[in-house]
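> would you be able to build a 3D model of this:
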Amino acid sequence: MTLSFDDAAATVKTLKTSPSNDELLKLYALFKQGTVGDNTTDKPGMFDLKGKAKWSAWDEKKGLAKDDAQKAYVALVEELIAKYGA
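Sure thing, here's the model as predicted:
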């Protein structure tokens, strides 16, 4: 069964184990690209390490269509459900 984007976004919050930081960054980037589109925000300052990592992850998705980002997000969530359980 393939989840919808909205279902995937809700389900990822119920994983039995928290995904790794890399997985969380991928989720964040695909979610932002799938909902907002290309990153046009200013890059966070050098002392905002978490914000900078999130910004960079999202910025790497630049040019990816929203629909494709949503499909990739759903696929990643389904992988994480298989890996961690929901």
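> switch to C-alpha atoms for all contacts and neighbour counts from now on
Noted.
> so where does the most centrally placed residue in the chain fall, helix or strand?
What sits nearest the mean C-alpha location of the chain, by Cα atoms, centre = their mean, is residue 27, with 1.9 Å. Using DSSP states H and E, residue 27 falls within helix 21-35.
> how about the helices in the protein?
For the chain, the helices defined by DSSP state H occupy 5-11, 21-35, 49-59, 66-84.
> to compare against the first, here's another:
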Amino acid sequence: MSDLQARFEQAVAESKQLSAKPDNQTLLKIYSLFKQATSGDASGSRPGFSDFVNRAKWDAWHELKGRAPEQAMNDYIALIQSLKPQA
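The predicted structure is shown next:
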């Protein structure tokens, strides 16, 4: 396992233990970076207008189209680090 992959997996674990729940926009950013890092570009069709949550998730992920998985991992790690309380 690469160092980047190990740091990414650590950040994923830390994201589940944040002391405060992030706002919705930040949650969408976390989701979209995770999906881009693990699945690549958004796939499938855009959810319908009445499926607000999944449509917002898909849109956030689709905005990252073309971003390399490695860059998405680095961005995810940085975002989670910024959300952790500073000692």
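> so the residue nearest to the centre of the first structure touches residue 76, yeah?
Yes: applying Cα atoms under 8 Å, one finds residue 27 of the first structure in contact with residue 76, separated by 7.4 Å.
> map residue 25 of the second structure across to the first structure for me.
Residue correspondence to the first structure (TM-score structural alignment): residue 25 of the second structure is matched to residue 22.
> so how far is residue 13 of the first structure from its match?
Applying Cα to Cα, to the nearest Å, the value for residue 22 of the first structure to residue 13 of the first structure is 16 Å.
> and for residue 58 of the first structure?
Taking Cα to Cα, one finds residue 58 of the first structure at 19 Å from residue 13 of the first structure.
> over to residue 77 of the first structure?
Taking Cα to Cα, one finds residue 77 of the first structure at 10 Å from residue 13 of the first structure.
> neighbour count for these two, which is higher?
Remark: of residue 77 of the first structure and residue 13, residue 77 carries more neighbours, 23 against 12, as counted by other Cα atoms under 10 Å.
> in the second structure, what residue corresponds to that one?
Checking TM-score structural alignment: residue 77 of the first structure goes with residue 80.
> so that match makes contact with residue 13?
No: with contact defined as Cα under 8 Å, residue 80 of the second structure and residue 13 do not form a contacting pair (9.9 Å).
> now the counterpart of residue 46 of the first structure in the second structure: closest residue in space that isn't a chain neighbour?
Using TM-score structural alignment as the criterion, residue 46 of the first structure maps onto residue 49 of the second structure. Nearest non-adjacent residue to residue 49 of the second structure, counting by Cα to Cα, 6 or more residues apart in numbering: residue 55, 7.1 Å away.
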